[in-house]
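> sequence and predicted model, in that order:
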Amino acid sequence: MELAHVAVCVSDLDRALDFYGELGFEETHRFTLGGVENVYVGKPGSDADLQLRYDPDRTTPIAPSRADTDHIAFTVDDVEATFESAIEAGAATVLEPTEIEPADAYAAFVEDPEGYTLEFYRGL
């Protein structure tokens, strides 16, 4: 069994596509079902995607909560460069690049424009 994708709701599809595009994600496919736009973005050469779900008729705010979904993690070659790219693309700093010894990782955490916490990491 392998992870295929993670789906997140977004309030502004163009903003989400711009943000993840700045991080090197490319659209892999899209469809609309029941009025909800579903756009998949991924990194070239990867089988895993991030599904961006946009419902133009949604009446409740999107309110990501770390109590329910703590973070979405991405492996990267260069934690600092990815962190800086994310900040320049509009992310907010949660934790600057640092060693996390118990996890044997070097990682940084940001909050994307929708409020989801993203982790960029590599092994030590």
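Structure's in. What do you need? Residues are numbered from 1 along each chain as shown.
> CA only for contacts and neighbour counts going forward, please
OK.
> show me where the chain has its strands.
Taking DSSP state E as the criterion, the chain contains strands spanning 5-9, 26-33, 36-42, 49-54, 72-75, 92-100, 105-111, 117-123.
> structure two is appended below for comparative analysis:
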Amino acid sequence: MIGYVTIGVSDMAKAKDFYANLLSDAGAKVLLDMGRIAFIGQSMASPMLAVCTPYNGETNQPGNGNMIALPAGSKEAVDAMYNKAIELGATCDGEPGQRIPDQFYGAYVRDPDGNKLAFFQFG
């Protein structure tokens, strides 16, 4: 249903490194790099995350209320993704934990540009 999601960044090299490393355990890598935009994912036929510098040349701004939620596959994987993101330069926006009893386990970070990410597991 989703082809790709794009987020604005200030430093393309840093953003590509952050997301390619963060998502490498899921088999993701930089698939297409066009200079001011790069697509990261498992294949061009599956959902991707794109990082880009804003087209208008102005400073990127993380959206208020916007968030990218990445399925982790297990509670342990949520913890691992959260820890890896922090090691790669993200900041905590909600430590891993059970949010809704027996339904939702999640963790939240802000990438180096302030974009909000969630790592989650239902059930």
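Perfect, thanks for sending it. Small disclaimer: the values here were computed from a predicted structure and weren't measured.
> quantify their similarity with the TM-score.
Here the TM-score for the pair of chains, by TM-score structural alignment, normalised by the length of the second structure, is 0.83; 116 aligned residues with a CA RMSD of 2.3 Å.
> re the thing from before, can you lay out the strands of the first structure as a markdown table showing mean neighbour count and distance to F83 of the first structure?
A markdown table is the format used below for the strands of the first structure (neighbours: other CA atoms under 10 Å; distance: least, CA to CA, whole Å):
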| stretch | mean neighbour count | distance to F83 of the first structure |
| --- | --- | --- |
| strand 5-9 | 15 | 20 |
| strand 26-33 | 13 | 18 |
| strand 36-42 | 19 | 18 |
| strand 49-54 | 21 | 18 |
| strand 72-75 | 13 | 11 |
| strand 92-100 | 16 | 7 |
| strand 105-111 | 21 | 7 |
| strand 117-123 | 20 | 7 |
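> possible to save those strands as TSV with distance to A63 of the first structure?
Formatted as TSV, the strands of the first structure follow (distance: least, CA to CA, whole Å):
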stretch	distance to A63 of the first structure
strand 5-9	9
strand 26-33	22
strand 36-42	18
strand 49-54	14
strand 72-75	15
strand 92-100	16
strand 105-111	12
strand 117-123	12
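> so which of those comes closest to I62 of the first structure?
Among the strands of the first structure, the nearest to I62 of the first structure by CA to CA is strand 5-9 (7.0 Å).
> tell me which of the strands of the first structure approaches S65 of the first structure most closely.
Across these, S65 of the first structure has its closest neighbour in strand 117-123 (8.9 Å, CA to CA).
> what's the mean distance for that closest one versus the second structure?
The superposed strand 117-123 of the first structure is, by mean CA distance after the TM-score superposition for the first structure, a mean 0.5 Å from where its aligned residues fall in the second structure.
> so how far is that strand off the chain centroid?
Mean-position distance between strand 117-123 of the first structure and its chain equals 10 Å (CA atoms, centre = their mean, to the nearest Å).
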